[in-house]
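[1] Sequence isn't available, so here's the structure alone:
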C-alpha cells in the first residue's frame, strides 16, 4: 500500500465542499466511477446528479473514483496499490457495486484499466459470487452497450433518476433473499431500463455478421429506455464544489433532450422528448448558488431554445452572478443572451453550423442558415465580443468535394464581415470527422474514407492559413476512426477491446482487431442493409427503425423535418 497516495486523496477531499461521507459499515458502499481524470470527471453534471441521488438514500454510501493522472498511475502499478475512492480511500475491489459513467467511446479503454488497477476481474464471465457487480450508465451505455458487454454486468438504459432507485431496491432485495449472482442478474433485469447482456445470445453467419439476438429464459424481450417525465421533480446542479475542474462553473441544467431532429445527433434521438425546467425551479437553484460565488454554467442541448432565456439571464445577472452556456443555436439566440454572456466576460462566441453548404445543412436537417450565423455574429460584435468559433464536421453522408469549398467560402465571408465591422479578433474552425451513431438516421451509413477526410482537413488548413486570424483545429482522425468502430460495434468488437487492454490499451486496438479476425474497413466503410440486425436491437428508445430509415431517405432527398411540437406523434416517443 502506498500511504502517500492515500494521503493525497485525503488532501483532495479536503479541498472540496458539498461531498457526502458516511461512517464505514453503516450503508451499502457504491463506487461511482468516471473513467477519466478528476479534472474532467468533476465537470460532468451527470456524475453530480447520480452522486447526490444515491447518497440521499438512507441505505447507500456513494463514493467517487477517478482515473489517476499519469504519474500517479505509475505509482499504483509499481506499488500494486489498488485504485481507491476519494471519500474514504476504499479500494475499488471492496465495493459490492461499481457504477461507471460512460460519456465517450475512448474512455472504454480506461474502464478496463481502472478495473484492473482496482483488483477487480475485468471479464464479467470470470467474476464469482464474491466479486463486485459492475454496472454502467450514461449516453454511451444507453445507445450501444454491446462493446463492453464482456466487461459490464448490467447497463442503465436511460436516465438515472428514474432507474437507479428501482435498481438499488432490487439489489437489496436480492441480497436479503440470499440470491446467487445469476439469480440476482435475472432479478435486476426485471427493473425497467436495466439491460443484462449475459441474458442475450448473439448469433452470427459465416461472414461474421450478426443475424439474430436471442433472449434467454427470464430475460425481457426488449429493454425500454426510461426517462424523467417531470424535470422539476429532479433539479440538477453541481453538488461537489472544487476548483480543479475543466469547467470551473456552478452547473445548472435548464433542459434535457432536443427536438430539433438533427440527423447526425444521437442525443437528439436517445434523449427525447425535449423537456424544460420551469423558471421558478431554475431561479431557486441560482439563488442556492449565490453562496459559492461562481459563474453559472447553464446546461442543455441548446440554451437559446429555453423559452424564458431572457428572463433567466436577467435573474442571473440581477443576483450579481456571471454566466456561461454549454451551447446555443444561431437561429434562436437572443440579444439579451449574447449581451449577458458578454457582460459575464465571454471572449469567444461559438456557433455550430456543422456544415458549410446549404445543401449539407439540409441533409443533416440542421435548420441553420447563413443569415442566422451573420445575425449571431452581429449580436456578438455589438456586445463587444471579438472572437468567434465554428463547429463543423467533414465526411457526412452525401457530402461532395464542393461542400469542402463551401466551408472555406463561409469562413472567408464571416471573417470579411468581422473586418468590415472593425473586429480584429480570431475566427476558429473546430473540425471533426463525422462518426455514425446508433439510433440515428445515419446508423446505416459508412464512415467516410480516412484518406478523403485527411485530404479535406489538409485542404481546409492550407486554404485558410493564407488568411490572418483564421485558425483551423482538427480532431485526430486516428482517434475518430477508433471511435467509429466502437460506436456501432457489437460483441466481436468487444472481444477486440478486451484483447487491446491485455496488449496495452488503445494503441493496440488495430492489432487486436486483426487478431480477432475483424476488418477495420468492414466495420467502418460498409453500408448497412435496411433490415440488418444491429447489436443494439434489443433496446427500445421509443421510436421504430422505420421512422429512422424514413429520415435517412429524407436526408438523401434534402427534405426537412420540422422540430418537435406539442401534440406531435410522429416518432412515437410521446
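    Nice, thanks for sending it over. Since this is a predicted model, take the numbers as computed values, not measurements.

[2] When you work out contacts or count neighbours from here on, use the C-alpha atoms and nothing else.
    Will do.

[3] can you pull out the helices in the stretch 201-350 of the chain?
    Listed in chain order, the helices of the stretch 201-350 of the chain (DSSP state H, counting those that start in this stretch) span residues 266-270, 279-289, 309-318, 335-343.

[4] what number of residues lie near residue 186?
    The criterion is other CA atoms under 10 Å. On that basis, residue 186 has 20 neighbouring residues.

[5] Please, which helix or strand holds it?
    Taking DSSP states H and E as the definition, residue 186 sits inside helix 181-188.

[6] any chance of the helices of the stretch 201-350 of the chain in a markdown table, with distance to residue 452 and mean neighbour count too?
    Supplementary listing: these in a markdown table, determined by distance: least, CA to CA, whole Å; neighbours: other CA atoms under 10 Å:
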| stretch | distance to residue 452 | mean neighbour count |
| --- | --- | --- |
| helix 266-270 | 24 | 23 |
| helix 279-289 | 46 | 16 |
| helix 309-318 | 41 | 16 |
| helix 335-343 | 37 | 21 |
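
[7] putting a second one here so we can go through both:
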C-alpha cells in the first residue's frame, strides 16, 4: 500500500508493547480517520511502545489476520484499540475479532489474549450494547488518557508476568474508563468522561497520506474545530462533545505549512464555524499554493465565497444536510434551513464549476409520516431538475440516506428506532417514486463517494445515486 508517512516506521522490537489501532472498515475508508492517526502519533512518542494499524481486509486476503506494517497476527498484540465512529461498523468490530482468532467475548479471553480497548463516538454515547466484547471503554477523548493506560500496562507486565484482573482493576480507577469486568453491565453508576483536551496542544491532522482512499488523491487533513455549538436534537456532537474548540490561527497555519510538504491538497473538518473565519483559512491555504477541500456543510454557515474557492480548487462535490422535510426540521432544531436556500446553493455550486451535489437525509425521525417521504422524494427531484436546468446533467446528485439511531444524552435519546424492515420499506418507496419520475437511480451500500478525480462524463445522465446502509443490517 503506497503511503507517505510523516513519522518513520519504528524498528520492530518484540520486547516493546505492541499497541495496535484498529479501524473496523477497509483501508480506503479507515485511513482518513483522524482519531487513529492522532493516537498513533501519541503512542509513537512513548518509549518501549510499538504502534501499528489494522484495517479490515477483503475475505479472500491471505493476510486478513495481520497488522498493516509489521505483518504479525493481530492476536499477538498486547493491546488492540478500536475506534468505533458510527453504528454501522459495530458488526465489523466483532468480525475482526473473529477472523483474527481473538475470542470475541471478553469473558472468554485468556491472559495471553490482547486487551481490547474501544473508543469513539458510539462508545462515548453508550458503551453498554457492546460491553461484552471489550475489556476497556474510553468515555471521552483519549489523547491524554492513552499514555496513562500504557504506563499502567507497563507496570503490570514486569518480568514477563501479567495479571489481567489486577490491571483492569487499576484501569477502572482512571477517569473516563468503563471496565465491564469491574463496573458490571447494568447500572454501573457515574463514570465521568475524560476532560476535554486543548486541541492546540494535541492538534488532529494526518500523519499517513495515500491516494488509495475514498478521496482518490493524496490529502492532508486538519481538524479545524472539534465539537459543535448548534445542538441539533438528534446529534451527539453538540451535546456530548463539548465545548466546541477551534484551532488558533498560528496553530492552523503551522499545520498547513507541514501538510504542504507532503500534499498539495488540504482538507478541513469543522462544524458550525462562522464563514468569515473559514474563508480566511481557505485563503491562507490557497495563498500558500495549496488546494482546499471541505466536507459536508451546514447551510447557514456556508458562503458564496467558500463555494467559489473550493470550486476554483477543483473540488468535485459540495454536500449539505437538509436531514428531512421543512416540517420536521422544526422538530430536530434546523428550522432555519429552507428548501429554497438549498436550491440557491445548488445554483451557486454549479455556476462555480462544482459538478456534483450531495444531500444527507435521515429517515425514521419522530413524527415522520409517509407524507415526509413523499416530500423528500419531491425535493430530491427538484434539486436534480435544478442541476439539469443549469446545464449540469452529467453531474451526480448523491443522496446519503440512513435511519435514525437515537443517541443517549440528546433530546431524542428515548425516541424509538424504526425496525430494519420498516426502514427498507421506506427506502424502496422513495426509490420507486424517484424512478417513476423518470430518473436513473443507482443504490450503493458503500459510503458516500468522495473521489475527486473521475471522468466528468458519466455512463448515466440525470443520475440520482443513493448511498445507504439500510438493507445491510
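    Looks like it came in fine. In this text, all values refer to a predicted model and were calculated from it rather than measured experimentally.

[8] between the helices of the stretch 201-350 of structure 1, which one is nearest to residue 17 of structure 1?
    Counting by CA to CA, residue 17 of structure 1 lies closest to helix 279-289 out of the helices of the stretch 201-350 of structure 1; the figure is 12.8 Å.

[9] ok, back up a step: find me the equivalent region of the helix holding residue 186 of structure 1 in structure 2.
    The alignment of helix 181-188 of structure 1 onto structure 2 (TM-score structural alignment) covers residues 164-171.

[10] now do stretch 503-513 of structure 1
    Under TM-score structural alignment, stretch 503-513 of structure 1 has no counterpart anywhere in structure 2.

[11] average offset between the helix holding residue 186 of structure 1 and structure 2?
    In the superposition against structure 2, helix 181-188 of structure 1 averages 0.9 Å from its aligned positions (mean CA distance after the TM-score superposition for structure 1).

[12] Now that helix: buried residues?
    Within helix 181-188 of structure 1, the residues that count as buried by 16 or more other CA atoms under 10 Å are 181, 184-188.

[13] moving C-terminal of that helix, what's the next helix or strand?
    Proceeding N to C from helix 181-188 of structure 1, the next assigned helix or strand is strand 194-195, under DSSP H and E.

[14] average gap between that next one and structure 2?
    In the superposition with structure 2, the aligned residues lie an average of 0.9 Å away from strand 194-195 of structure 1, counting by mean CA distance after the TM-score superposition for structure 1.

[15] Can you give the contact residues for that strand?
    The set of residues external to strand 194-195 of structure 1 that reach it, using CA atoms under 8 Å, 6 or more residues apart in numbering, is 154-157, 163, 167, 188-189, 223.

[16] now, which of those sits nearest residue 25 of structure 1?
    The shortest separation between residue 25 of structure 1 and any of the contacts of strand 194-195 of structure 1 is 20.7 Å, and it belongs to residue 167 (by CA to CA).

[17] Can you get me the centre-to-centre distance for the helix or strand hosting the closest one and its chain?
    Residue 167 of structure 1 belongs to helix 160-176 when assigned by DSSP H and E. Here the centre of mass of C-alpha atoms in helix 160-176 of structure 1, compared against the chain's by CA atoms, centre = their mean, to the nearest Å, lies 24 Å away.

[18] same check, this time on stretch 348-356 of structure 2
    Counting by CA atoms, centre = their mean, stretch 348-356 of structure 2 is centred 26 Å from the centre of its parent chain.

[19] sorry, back to before: relative orientation of the helix holding residue 186 of structure 1 and helix 160-176 in degrees?
    Following axes from the mean of the first three to the mean of the last three CA atoms, to 10 degrees, one obtains 140 degrees for the angle between helix 181-188 of structure 1 and helix 160-176.
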